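**Q** Sequence plus the predicted model coming up.
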Amino acid sequence: MNFQDLVKVERADWFIDIAFKTAGKVSDDKRSDVTKTKASKLSKSRTLELMKITTIQKVLIKHLKNIVEKFPSIDELPDFYQELINCTLDKDELKKSLGGVSWAITRIGLFSKKYSGKIKAGREIITINSQRKEYYGRICSVLKQIDKFLVVIEKSRRIMKSYPSIKTNIPTIAIFGFPNIGKTTLLSKLTGSTPDIQPYAFTTKGLNIGYIKKSYKKLQVIDTPGSLDRFDKLNNIEKQAYLALKHCAQKVIYVFDLTEPFPIEDQLELFKKLKKQLAKEQEIVVYFSKSDILDKQIITEFIKNSKLSNAYFNAELLLDKLKHIYL
């Protein structure tokens, strides 16, 4: 799922300005052709005013429909994105706002039909001009009424553009553990990708994602930073990580770093917390980072004392195992 294509949502005045300017330009461009005809002044005026109404209707409905149609149907999104929306923005307010834009599309269509009929029936130029001005006023009123909805939609769009682009329909592995303990390096070794590696803890800009490929098959791997905080205390990236673990990952690779950038006690506590929050079918694999600078005996004793199973400290062996299972 990718939210990068959501178009920027402008304010009401922007839509009014572009629609009316376009209508004026179309009318001006056609004016010489219309005035050359043998029709009466009344008929010529009627033709030009109808052009303006038709143009305004087309421009506004095109732009407003683009907003509504580009936004995904929230209730049909995968569980990961639905829960992410629930914890990052007001879903009901967004749905109401999108409904408000749909209402405006309908009203613009109705007013355009109504005032086109009035102008066609007009018997005096002054009456036709008056009807066109009244139509302009009605259209402005409709757009002003949805300005607050446009603000909500644009705010939501900016938030949703920050969501990670996770494929929810392919096998997924989450690499989990504290920041800066080798998760991103492992991601690079497994997938061959070059993720954004930050030099300090808690500076992750987003979830790093890579893919293990074999012929036409793909295995998605997500670098998910962990925290001992409660969910409501997590930052946005940590919340995304938690939800990716919950809804997307079939297997989790928990990364230990025995060089202790974080105390071993905290790493074990986070590991126990992870085991409690995962579903029974979600398997945990343990990986030891920076094993090249550690005595292998230290790792072996830690595995034994902590009663760990399914543990790796060689990324190539882990990669072979993952390919064998999923690809």
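**A** That came through, no problem.
**Q** all contacts plus neighbour counts: C-alpha atoms, from now on.
**A** Will do.
**Q** Let me know how buried Phe176 is, in neighbour terms.
**A** Counted with other CA atoms under 10 Å, the neighbours of Phe176 add up to 30.
**Q** Surely it is in contact with Asn208?
**A** No - Phe176 is beyond contact range of Asn208, at 11.6 Å (criterion: CA atoms under 8 Å).
**Q** Next, show the common contact partners of these two.
**A** Residues touching both Phe176 and Asn208 (CA atoms under 8 Å, 6 or more residues apart in numbering): Asp223, Thr224.
**Q** okay, now Cys140: neighbour count?
**A** 17.
**Q** in what helix or strand does the closest residue to it other than its chain neighbours lie?
**A** If the residues on either side of it in the chain are set aside, Cys140 comes closest to Ile16, at 6.6 Å by CA to CA, 6 or more residues apart in numbering. Using DSSP states H and E, Ile16 sits in helix 12-35.
**Q** picking up where we left off before, relative to Thr191, how far out is the residue nearest to Cys140?
**A** According to CA to CA, to the nearest Å, Ile16 and Thr191 sit 49 Å apart.
**Q** Then Leu318?
**A** Taking CA to CA, one finds Leu318 at 12 Å from Thr191.
**Q** swap in Ser165?
**A** 16 Å.
**Q** got it, and Lys21?
**A** With distances taken as CA to CA, Lys21 is found 52 Å from Thr191.
**Q** Tell me where the stretch 1-150 of the chain has strands.
**A** With DSSP state E, counting those that start in this stretch, there are no strands along the stretch 1-150 of the chain.
**Q** Take this one as well and set it beside the first:
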Amino acid sequence: MFKEIPRIDIDEIVDKAFRNAKKKALSSKKNINEIVKEKESIRVTVAGETLAESLFKVVDRYPSFDRLPPFTRELIDIIADIDKLRHNLGALSFAINTINSVKIEYIKNIRRASSPQDASFLRKQCYGRYISILKQVEKNIKFLNNAREKLKNLPSINPDLYTIVIAGFPNVGKSSLLKALTNSEPEINSYPFTTKGINVSSFEYNKRKIQIVDTPGLLDRELSYRNPIELQAISALKYLAKLIVFVFDPTESCGYSMEDQMNLYNEISDRFIGIPFIKVLNKADLKEWGFKENIKGIEISAQEGANIDALKNNIQEILFNYFEEEVDYFEKDRN
């Protein structure tokens, strides 16, 4: 989406605009010596249109923020601040309109010029006005260029898919579980609000693609330790998650006690009210290390693949109920 937005360099687009204008004027079939005023009008027109088009490509290729899926909109807001994007895009739109107004004004003035020398002077004056307009929005262009760099690598998480989010403290085996559930290596994406990659993979259920996301750096420690951007990113996950698989490590070899893990589970479940949770007790292959069984959940070994089928069956039951409700809803809507 954002990779298609061009980067703006004022010197580059000015050079392109004036060069195109000169070529267009020289290509006139009429005798240049006799139509200096016509030549200068052409140069003013082509230069103005080239500059306006360069700015318009940026404004036009930004999506309508209000029409984006809530998760994507939240991400863009975290990364680049939608209000600031709107403000700076508005400044470019104003610049486009101003360039077009100046273009029309100078075409009229050149046509009324009393001599070829006056026409050339007016064309140069118009060029100066164009550059002045661009200088006025230089800060806005710089902001949008920076925003583009941040947004162009927006991770390939599809907010329209049914999404399972894996949560739990670091080192409890979330990445191993992701691989075990999907039988594939996850795609690792970068987010600007976490130093760790977001792992994304998928599997098919009844010809539907089910997306699984592991979010290291987000749902892996107490919310009280979060900064505002991380909290907003966690809130964005509310729009994405249809099911949360919370992974416990009852051996506590991850470095966190079961009490701490349960506290994190309670915090996250309180934040994601209305979303179903599955409790997974991982590292069942390491029971000789000590395996605290004071929490009910599905015992598995993601590393060894033990009891993964039981977890998949549980997930499929939830998927079945979800999609059956979806079908019932649409059938009632038709009636």
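**A** Done, it's in. Predicted model, so just to flag it, every value in this text is computed and none were measured.
**Q** what's the TM between chain one and chain two?
**A** TM-score for the superposed chains, counting by TM-score structural alignment, normalised by the length of the first structure: 0.81, backed by 306 aligned residues with a CA RMSD of 3.0 Å.
**Q** Map the residue nearest to Cys140 of the first structure onto the second structure.
**A** Using TM-score structural alignment as the criterion, Ile16 of the first structure maps onto Val14 of the second structure.
**Q** now swap in Ile159 of the first structure and tell me
**A** Per TM-score structural alignment, Ile159 of the first structure is aligned with Lys150.
**Q** can you check Lys213 of the first structure too?
**A** So Lys213 of the first structure corresponds to Glu204, using TM-score structural alignment.
**Q** And the helices in the first structure?
**A** Counting by DSSP state H, the first structure has helices at residues 12-35, 41-70, 79-88, 91-121, 125-145, 147-160, 183-191, 236-247, 264-277, 296-305, 315-326.
**Q** now what about the fifth one, what contacts it?
**A** Outside of helix 125-145 of the first structure, the residues within contact range by CA under 8 Å, 6+ apart are 12-13, 15-16, 41-42, 45-46, 49, 53, 104, 107-108, 111-112, 115, 118-119, 122.
**Q** Onto which residues of the second structure does that helix map?
**A** With TM-score structural alignment as the criterion, helix 125-145 of the first structure aligns to 116-136.
**Q** Which of the residues in that stretch are classified as buried?
**A** Pro116, Asp118, Ala119, Ser120, Leu122, Arg123, Cys126, Tyr127, Arg129, Tyr130, Ile133, Leu134 (16 or more other CA atoms under 10 Å).
**Q** distance of the first one from Phe277 of the second structure?
**A** In this case it means Pro116 of the second structure. 79 Å.
**Q** go on, the fifth one?
**A** Between Leu122 of the second structure and Phe277 of the second structure the distance, using CA to CA, works out to 71 Å.
**Q** Which strands or helices does the lengthiest strand in the first structure pack on?
**A** Longest strand in the first structure, counting residues (DSSP state E): strand 217-225. Under the contact definition 3 or more CA pairs under 8 Å, 6 or more residues apart in numbering; DSSP states H and E, strand 217-225 of the first structure sits against strand 172-177, helix 183-191, strand 208-214, helix 236-247.
**Q** List the contacts of the last one.
**A** The contact list for helix 236-247 of the first structure, computed with CA under 8 Å, 6+ apart, reads 79-80, 83-84, 88, 163-164, 174, 204-207, 223-227, 231, 252, 277-279.
**Q** try the shortest one
**A** Contacts made with strand 172-177 of the first structure from outside it, assessed by CA under 8 Å, 6+ apart, are listed as 183, 187, 219-227, 244-245, 248-256, 267, 270-271.
**Q** so where is it in the second structure?
**A** Under TM-score structural alignment, the match for strand 172-177 of the first structure is residues 163-168.
**Q** just to revisit the earlier point, which residues sit against the helix holding Ile16 of the first structure?
**A** Contact with helix 12-35 of the first structure is made by 44, 47-49, 51-53, 55-56, 59-60, 140, 143-144, 146-147, 150, as judged by CA under 8 Å, 6+ apart.
**Q** before we move on, what about stretch 264-279 of the second structure?
**A** Contacts for stretch 264-279 of the second structure (CA under 8 Å, 6+ apart): 168, 219-223, 238, 241-248, 296-298.
**Q** Filter these down to the buried ones.
**A** By 16+ other CA under 10 Å, the contacts of stretch 264-279 of the second structure give 168, 219-223, 238, 241-248, 297-298 as buried.
**Q** now, which of the residues you listed lie within strands?
**A** In strands, defined here by DSSP E, the members of those are Ala241, Lys242, Leu243, Ile244, Val245, Phe246, Val247, Phe248, Ile298.
**Q** Need the counterpart of the second one in the first structure.
**A** Matched by TM-score structural alignment, Lys242 of the second structure corresponds to Gln250 in the first structure.
**Q** Would you quantify the distance from its match to Thr54 of the first structure?
**A** Gln250 of the first structure is 54 Å from Thr54 of the first structure, by CA to CA.
**Q** now do Leu228 of the first structure
**A** In terms of CA to CA, Leu228 of the first structure sits 59 Å off from Thr54 of the first structure.
**Q** What of Thr88 of the first structure?
**A** 40 Å.
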